[in-house]
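Student: Have a look at this prediction, sequence included:
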Amino acid sequence: MPESPEVQALVEQLDERLAGCLIHSADLIEFRALKTRARPLSTLVGRAVTGARRFGKFVDLALEEAHLVVSLGRHGWVRWADTERGDDAGRGDDAERGDDAGRGDDAERGDDAAEVAADPPALASLTVDGSVVEFTDAGSWVSLGLWVVGYPGEVPGIAKLGPDPLDAAFSRVDVDRAVAHRRKQLKAILQEQESFAGIGNAYSDEILHRARLSPVAHGDTLTDDELERLFTAMRDELGEAVRARRGIPIDGLKQAKTDAMRVHGRGGEPCPVCGGIVEDFTFGGTTAQYCPVCQGAPSPKGAE
């Protein structure tokens, strides 16, 4: 799932490439991806792109008197195509996506091992000056979401976002407000977009490992020192990741994220800090990882 560091690197490249470009055509290939049926993608044709920015995990393409907001979901992404590739570039039909295409409820999603297409189909595309921007989805169900709105706050997921750890104004006060006095597991709090914008399964594992905190410890059990460690880990982990991703081509950002993980996705491997063995555990229908030596008790095995 794309998270804030990779989405930030993505929007910076989109802003550099698209600002000032005119949208010549808009193609919706998978109708389920569009969430604003009363405002189709075709209303963007003829408008110039004025910039791109990030809201949590959302991409916002700002245009003249309109915004195209993109939720990448679990397997969504963006890629470039030459206009010479033709109208069928990057597309896939429902038969190739499987019978589960379009499913969106948690019961049918399963964990991170869900089927992922090697060459994901484009669900929508924009033809701009000299190239095509394709919005893809590699999963077996449609997680990509598109909204054509007057301003980003019209999208419910953006309207409810909490403070963003990558924001320069993010402070210890934000952490105390979201975490302290809450009888809820830390990993769940970190992934709760109303509490902290932009963090998902992978970076919550990395942040808690850096902070040396158990993923299933409750917020109301943390000491002042532990809250300070959590704040510092959030700020440093995500900030370092953004700096590391800058300059990496769009099609290499996801792999760069995977390669940089210390514990997430590395169950059974040695912890790079203490040498102990990183362990897997199930959390909220997904697989997560932690180091029992660095992060201590309670053990999260089987946590939900």
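Tutor: Perfect, I can see it now. Just so you know, these numbers come straight off a predicted model, no measurement behind them. Residues are numbered from 1 along each chain as shown.
Student: drop to CA atoms for contacts and neighbour counts, all remaining ones
Tutor: Fine.
Student: Surely A124 touches V142?
Tutor: No. Counting by CA atoms under 8 Å, A124 stays clear of V142, with 11.9 Å between them.
Student: which residues in the stretch 201-304 of the chain form helices?
Tutor: Taking DSSP state H, counting those that start in this stretch as the criterion, the stretch 201-304 of the chain carries its helices at 201-211, 224-245, 253-260, 292-295.
Student: Pull out the buried residues from stretch 154-163.
Tutor: V155, G157, I158, L161, G162, P163 (16 or more other CA atoms under 10 Å).
Student: List the contacts of the last one.
Tutor: So the one you mean is P163. F170, D174, E194, S195, F196, A197 (CA atoms under 8 Å, 6 or more residues apart in numbering).
Student: 7 Å instead?
Tutor: P163 makes contacts with F170, D174, S195, F196, A197, as judged by CA atoms under 7 Å, 6 or more residues apart in numbering.
Student: adding another structure so you can compare the two:
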Amino acid sequence: MPELPEVHALAVDLESRLAGRRIDRLDVLAFHALKTFDPPVSAVAGQTVHRVGRHGKWLEIVLGDQQAQLHLVIHLSLAGWIRWRDKAPSGMPSRKSPIAARLVLEDGTGLDITEAGTRKALALHIVRDPAEVPGIAKLGPDALEVDEAGFAEILKSAGRARIKNVLKTQGNIAGIGNAYSDEILHAAKMSPFQPANMEPEDVARLYTVMRQTLLQAMARAEGHSASELKREKKTALRVHGRFGEPCPECGEAIKQVVYSGSSFQYCPVCQNEGKSFSDRGMDRLF
């Protein structure tokens, strides 16, 4: 799933391509993806793209002028992505196509919004105010906008909840998902299971590492086109998705825990005094 650094880079790339250009139409091909009905899809036609931005992991394409704006808000979820199309489309895609929606500009160029796999969770909202999108209305402060005092209060309020879950819950802090929470906790040398309500010096260390990790990832991602961002993210990750590979800090094999259809990776030496966490999937295997 694209997280804050990739969605930021997508917004920068798409704004350079879309800002100031008029839209011919929006074709919604996977109707389960469209979560709103008023304004209708037809309201997008003829609108000029004002800017492209983000709210946490949500991408926002702002249409029209300051007096009468529409917002096309996109959540790419686990398997969604955006592809730039340099040529006018030749006919409509087949029903088996991964294209969920197609934004067509007046010259035929535009965006294909795709979703792979069978788990369909991509979401498109056409709204007059992004706060009308429930997922945006519930967001906590952005991970790069919250100050250390606010961050400390979030952790204190979470009590004994696991820090891994607190970091990736969007209602606490917006923008961090499964991958960057792994990266942040590894860089901070902190257990994913540590209670969120921690000592002030641990809060300060985690806050500093969170910002450094996200800013470095943003710097790497910015300037890449949408087609390059997935590969850039994957190659830059040091722990997440590296199960069985040596830890870049100590050389110990990276371990993982699988749960509820998801997983996280960690270094037992750097993050848990050399001890591995129980993993129900592996435990059953053995």
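Tutor: Nice, I can see it. Given the structure is predicted, the values throughout are model-derived calculations rather than measurements.
Student: Need the TM-score between these chains.
Tutor: Scored against TM-score structural alignment, normalised by the length of structure 2, the superposed chains reach a TM-score of 0.91; 274 aligned residues with a CA RMSD of 1.7 Å.
Student: related to what we said a few turns ago, got a winner among the contacts of P163 of structure 1 for most neighbours?
Tutor: A197 (25 neighbours; other CA atoms under 10 Å).
Student: which position in structure 2 aligns with it?
Tutor: Aligned by TM-score structural alignment, A197 of structure 1 pairs with A174 of structure 2.
Student: Do a quick rundown of the helices in the stretch 1-150 of structure 2.
Tutor: 4-18, 134-137, 148-158.
Student: ok, and which of the ones you listed has the densest surroundings?
Tutor: helix 4-18 (a mean of 22; mean count of other CA atoms under 10 Å).
Student: what range in structure 1 does that one sit on?
Tutor: Helix 4-18 of structure 2 maps onto residues 4-18 of structure 1, going by TM-score structural alignment.
Student: And the equivalent of L123 of structure 1 over in structure 2, how close does it get to K120 of structure 2?
Tutor: With TM-score structural alignment as the criterion, the equivalent of L123 of structure 1 in structure 2 is A100. In this view, A100 of structure 2 and K120 of structure 2 are 10 Å apart by CA to CA, to the nearest Å.
Student: likewise S16 of structure 2?
Tutor: For S16 of structure 2, the distance to K120 of structure 2 - CA to CA - is 29 Å.
Student: which stretches of the stretch 1-150 of structure 1 form strands?
Tutor: 25-28, 49-55, 58-63, 66-71, 76-82, 122-128, 131-137, 145-149 (DSSP state E, counting those that start in this stretch).
Student: picking up where we left off before, quick one: which of A100 and K120 of structure 2 has more around it?
Tutor: Looking at A100 of structure 2 and K120 with other CA under 10 Å, you find the greater number of neighbours at A100, namely 26 against 16.
Student: which one is the more buried one nearest to, not counting chain neighbours?
Tutor: Spatially, and ignoring its direct neighbours in sequence, A100 of structure 2 is nearest to A30 (4.6 Å; CA to CA, 6 or more residues apart in numbering).
Student: go on, I250 of structure 1?
Tutor: L10 (6.3 Å).
Student: Would you mind stating the distance between that neighbour and A138 of structure 1?
Tutor: 17 Å.
Student: same question, E240 of structure 1
Tutor: Here the criterion is CA to CA. By it, E240 of structure 1 lies 27 Å from A138 of structure 1.
Student: The two: which is more packed in?
Tutor: A138 (22 against 11).
Student: Just tell me what the more buried one corresponds to in structure 2.
Tutor: Using TM-score structural alignment, A138 of structure 1 pairs with A116 in structure 2.
Student: what do you get for V273 of structure 1?
Tutor: Per TM-score structural alignment, V273 of structure 1 is aligned with E249.
Student: OK, contacts around that match?
Tutor: Taking CA under 7 Å, 6+ apart as the definition, E249 of structure 2 has no contacts.
Student: In JSON lines: the helices of the stretch 1-150 of structure 2, plus distance to G261 of structure 2.
Tutor: As requested, the helices of the stretch 1-150 of structure 2 are exported to JSON lines (distance: least, CA to CA, whole Å):
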{"stretch": "helix 4-18", "distance to G261 of structure 2": "22"}
{"stretch": "helix 134-137", "distance to G261 of structure 2": "22"}
{"stretch": "helix 148-158", "distance to G261 of structure 2": "24"}
